[in-house]
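# take this sequence and fold it.
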Amino acid sequence: MDPVIIAGAGPTGLALALSLARQGVPTVVFDETEAGRTGDRPARAERTALLSPGTAESLARLGCNTIHEDGTTWTGWRTMRRRQEVARAEFGPDSGTSPLHIAQHHVERQLHEALATEGLARIVPGTRLDLLEQDGTGVTVHTRGADETWWRGSYLVGCDGSRSTVRKLLKIRFPGRTAVDRHAVTALRVELPNPGEALLHRDPPGSGLGPEVMARPLPDGVWRLDWLLTPQSDLLTADAVVARIRGTLTAWCGRVPPYELLGTAEYPVHQRLALRWRVGRAFLAGDAAHLTGALGAQGVEEGLRDAENLSWKLGLAWHQGASETLLDSYEAERRGAVGARLRATDQVLPLARAKGLWPVLRRSVLSGSQRQYAELLADSHLGRGPIGSPPVYTRSPLALPAPRNGSSEASPLVASCATPPGAPVVDVEVTALDGSRARLRDRLGRDLLVVLIAPGTGVWESRHWLTAGLMPRLAKAVAALPTRAELLVAESYPGATAHSVLLIRPDGHLVTAMTGCRPAELYSYADLARGGPPAQVEDRVPH
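Have a look, this model is predicted:
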């Protein structure tokens, strides 16, 4: 079968290629740059990423072994207004709740290095796609640049950025809003108060600093400083940037400490969402499908989530065939999740940017609580709330239907569990059938996971409990599932009782939690998770 063609060698395209390679799927990645190695490109001040703990773990699982060393996990977060602290969040050293702040070129470099060890991934530098055709069995594309030729692939994924050629060739509209925010950014090496803590400062004291400035730490004493620019702000000159730096440092330190200016940039924030993310065998992902960024929303994080969601579905399609339902579920889940974030941001943005806002909020919107509003502004950065929390795929063709007539009563087959169907699972320790132990997230990426909750098994060797209780029947049921699955055992899981069985997708989202071993029901849930039986080749036509 032909390889999957990926247009674009940014974080989304590289992560998708690496994930597919780990599933035994060959890929060809078109990189428009001549360097052919993303880590050789100059770093830009505005290109950093905030990664949730789950996404950082996913990159580490793919082979980005120094992802945490190259980034910084914050010790805390503060929100201030003028000279008053109005909100604070603290992260313990082992809490696993702090986001990872990392320069984007470090992410790309590590993905490149991991891909270099994979024989199934080929990166073609200096190459740009300019024509595409597709039929029921694959796609044919033409490139120009270093390799002006035709290529044949099983699927095509456009990860080629906000000006995506793939999106234009597919004639997909990209509606949204331009420059909803505008920022000036610098990277400084400097000593600031509260090292390790990120700071969002509203109405900072001092003239000419604007309505908002943010400081976020990076490794090696480097800080990223962002100033929100008003619509009336002129284009920044070098002198204006230095004036902002000196004024801000004086407001925080009482003086201007020694600093080294490493880079500066000015950039607008756009909000856009492609109307379609799939046309036949062609898909969009990353900035080609969506632009976010207002109020701290993270485009890199969302692009990596796109890759994680799409990779296991394309892997299943490449090896076993896939139904239209499975392939359509990528757009339904990811476009739905990003669209919900954009709507939530649009609701908050007018409040965040309105003049004279705080007195109004105290009287009405937030029942007099500055603190609640300050926490709302931090949601995107801290990965919580409707703007920042991990997606839950409830409205998905792969999800269980909602109870009829609005009933809240659960099926007697469904077990209690702290994780709702469609949400990311909690990372717990699990034991494989060979007795090896690992973290649950370390087993994700390729197959369905079936996890039996069996308290007490941790103190016994696997040979003792493999033939006891539910295990023999459950192992037989898992072997008979319509798609590959791995059986694991966990001593406990939040909210789950003994003998519960969790069915988990390769991207770590829960399908369902069942009570006991019910082979017929487990089969039907696994069939639901794969979108039903694969379509026949003649049925897989572009639409």
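
# C-alpha from now on. contacts and neighbour counts both.
OK.

# any idea which residue sits dead centre in the chain?
Centroid check for the chain by Cα atoms, centre = their mean gives Arg305 as the closest residue, at 3.2 Å.

# what about the closest residue to it other than its chain neighbours, how many residues nearby?
The shortest distance from Arg305 to any non-neighbouring residue, by Cα to Cα, 6 or more residues apart in numbering, is to Thr55 (7.6 Å). Here the number of neighbours of Thr55 (other Cα atoms under 10 Å) works out to 19.

# swap in Leu452?
The burial count for Leu452: 29, using other Cα under 10 Å.

# my read: it touches Thr497, true?
No: assessed by Cα atoms under 8 Å, Leu452 is found out of contact with Thr497, at 10.1 Å.

# distance check, Gly280 against Leu273.
19 Å (Cα to Cα, to the nearest Å).

# also Leu295?
Distance from Leu295 to Leu273, by Cα to Cα: 17 Å.

# how about Pro211?
Applying Cα to Cα to Pro211 and Leu273 gives a distance of 28 Å.

# comparing these two, which residue is more hemmed in?
A side-by-side neighbour count of Pro211 and Leu273, using other Cα under 10 Å, places Leu273 first with 21 against 18.

# my read: that one touches Ala340, true?
No: using Cα under 8 Å, Leu273 is not in contact with Ala340; the gap is 10.8 Å.

# so how far is the helix or strand where Leu510 lies off the chain centroid?
Leu510 is part of strand 510-515 when elements are defined by DSSP states H and E. Distance, stretch centre to chain centre, for strand 510-515: 23 Å (Cα atoms, centre = their mean, to the nearest Å).

# so after it, what's the next helix or strand?
helix 519-529.

# check which residues of the longest helix seen in the chain are buried.
Longest helix in the chain, counting residues (DSSP state H): helix 299-320. For helix 299-320, a neighbour-count test (16 or more other Cα atoms under 10 Å) marks 299-318 as buried.

# for comparison, sequence B:
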Amino acid sequence: MDVLIVGAGPTGLTLGIDLARRGVDALVVERGEHLFPGSRGKGLQPRTQEVFDDLGVLDAIRAAGGPYPDRMIWKDGERLGEESMFEKLDADEGMPYSEPLMIPQWRTQEVLYARLTRLGGKVAFGREVTALTQDGQGVTARFADGTALRARYAVAADGGRSAVRQALGVGMTGEAVDPAPFVVADLRLKGLDRVHWHAFPGDDGGFLGLCPLAGTEDFQLAARLPEGSRPDVSPDGIRKLVARGTHLDAEDVTEVGWASVFRPRAALADRFRVGRVFLAGDAAHVHSPAGAQGLNTSVQDAYNLGWKLGAVLRGGAPDALLDTYEEERRANAAAMLELSTGVHRGEVRRGRATVQLGVGYRESSLSVDTRREAGELRAGDRAPDGTVAGVRLFDTFRGPHWTLLGATLPGLPSLPAPPASYGPGVFLIRPDGYVGWAGDTTRGLREYAGRTGSLTVV
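You can find the predicted model right below:
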């Protein structure tokens, strides 16, 4: 086996899809008996929508989700007014998706799982990793049932309490974002419309929100409780919490599904790679849920790592390419942690800062720009959408390949000219939709191709 992926959340499933379409032999293992059942990460940022477009799941995701509703503020049973949850951005040719999409995490996982299985990928449920060792040739994982499995590489996508991270001895550095406990739950109720995200600020600094989950009959409850509280997340406890924090009665909550309690924190793993093992998603970084950065950053970890593993395992690229995963993603995760903490504390507004379209890798060793006069778009930046001779760029980018703009080469998807928005030059677009290399001509592509596995013919 080429790759063992530990954890069947959005991170592990995304990576499984990307590897499956590259012909990499990978297995996702999950200690639970089924996919995670809760709504938890419910916001998909525009950049993640672009990722899902490339992976062939965006249509299903959009059909299962919907737009974010405006927030309705309540006090003593009276409506005080409504407000938008985020700064509105206008879509344009280069940015076709400009607003977050709401879809409960369990449904996102269902869509990803269906895509993975259609591609021939597999998830083994009920497989809890209890130990992990590695040598120069591969990784051995041992399971709670006494069995073992061998792979060339392993990826820890098993959450904030990652057993794999602990087995590797990798620490996490972080801080508490809020000293108060939070409760999140999925429930059904009567007495509130499904047009708004209903917010009930408390006099003690707490709050309670009830958000209708697009594509379902459920609401997601999110509540900040007074410091020192001991939350009761039983069905009766959730009903009492709603009755205390709103004008609704306990019996208005007709059904309680998944529920959890947590204290928001921000933490970053000290390393994202240890030999043949990689950390991704919550195993590598833990966010406050404010601003919908955690799940999105995690999906993009997988998207970054997938093409690099494929290049090494199937494209002849050197193993050193895999070092750039930590180089690029750890710095990005640190920035996203600062951002999500700022949103939680009210220092940053949701909008242009949180859609993740500005995330890039200009400082990466993989970003090479040899142009004498570079325009606004640089190597390491996200490659915008656009149209060239009636051909949409995102349609050309879609798939596990690299794309050349501004020149043509045999065996490589190419367009003879980039759109005017790109500025002058030749651009080599990475499989994850970032400009890898830019030059005035194709001179220098051969050397770049040798260390990235990007071209078979140069």
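
# can you calculate the TM-score here?
Here the TM-score for the pair of chains, by TM-score structural alignment, normalised by the length of the second structure, is 0.82; 443 aligned residues with a Cα RMSD of 3.7 Å.

# can you find the partner of the residue nearest to Arg305 of the first structure in the second structure?
Matched by TM-score structural alignment, Thr55 of the first structure corresponds to Thr48 in the second structure.

# could you measure from that match over to Leu321 of the second structure?
For Thr48 of the second structure, the distance to Leu321 of the second structure - Cα to Cα - is 23 Å.

# one more: Met172 of the second structure?
Met172 of the second structure is 24 Å from Leu321 of the second structure, by Cα to Cα.

# then Gly257 of the second structure?
44 Å.

# what's the strand holding Leu510 of the first structure packed up against?
Contacting strand 510-515 of the first structure under the criterion 3 or more Cα pairs under 8 Å, 6 or more residues apart in numbering; DSSP states H and E are the following elements: strand 500-504, helix 519-529.

# could you pull out the strands for the stretch 101-250 of the second structure?
Counting by DSSP state E, counting those that start in this stretch, the stretch 101-250 of the second structure has strands at residues 101-102, 123-125, 129-134, 139-143, 148-151, 153-156, 172-176, 182-189, 197-201, 207-212, 219-224.

# how big's the offset between the first one and the first structure?
For strand 101-102 of the second structure, the mean deviation from the first structure after alignment is 1.3 Å (mean Cα distance after the TM-score superposition for the first structure).

# other SSEs contacting that strand?
strand 43-44, strand 66-67.

# repeat that for the fifth one.
Applying 3+ Cα pairs under 8 Å, 6+ apart, one finds that strand 148-151 of the second structure makes contact with strand 139-143.

# try the last one
Strand 219-224 of the second structure makes packing contacts with strand 182-189, strand 207-212 when contacts are defined by 3+ Cα pairs under 8 Å, 6+ apart.

# same deal with the third one?
For strand 129-134 of the second structure, the helices and strands in contact under the criterion 3+ Cα pairs under 8 Å, 6+ apart are strand 139-143, helix 163-168.

# got the angle for it vs strand 139-143?
Relative orientation of strand 129-134 of the second structure and strand 139-143, computed by axes from the mean of the first three to the mean of the last three Cα atoms, to 10 degrees: 160 degrees.

# which of the helices and strands packed on strand 129-134 of the second structure sits closest to Leu44 of the second structure?
helix 163-168 (26.1 Å; Cα to Cα).

# counterpart of the helix or strand hosting Arg463 of the first structure in the second structure, which residues?
Using DSSP H and E, the element containing Arg463 of the first structure is helix 462-465. Per the alignment by TM-score structural alignment, helix 462-465 of the first structure matches no residues in the second structure.

# next one: stretch 271-290 of the first structure
Using TM-score structural alignment, stretch 271-290 of the first structure pairs with 266-285 in the second structure.

# which residues of the stretch 1-150 of the second structure fall in helices?
10-21, 46-55, 58-64, 105-118 (DSSP state H, counting those that start in this stretch).

# how about CSV for the ones you listed, with distance to Val28 of the second structure added?
Below are the helices of the stretch 1-150 of the second structure laid out as CSV (distance: least, Cα to Cα, whole Å):
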stretch, distance to Val28 of the second structure
helix 10-21, 7
helix 46-55, 17
helix 58-64, 21
helix 105-118, 10
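
# deepest of these, which one?
helix 10-21 (a mean of 28; mean count of other Cα atoms under 10 Å).

# nearest residue to the alignment partner in the second structure of Leu327 of the first structure other than its sequence neighbours?
In the second structure, the residue paired with Leu327 of the first structure is Leu322, using TM-score structural alignment. In this structure, Leu322 of the second structure finds its nearest non-sequential neighbour in Lys308, 6.1 Å apart by Cα to Cα, 6+ apart.
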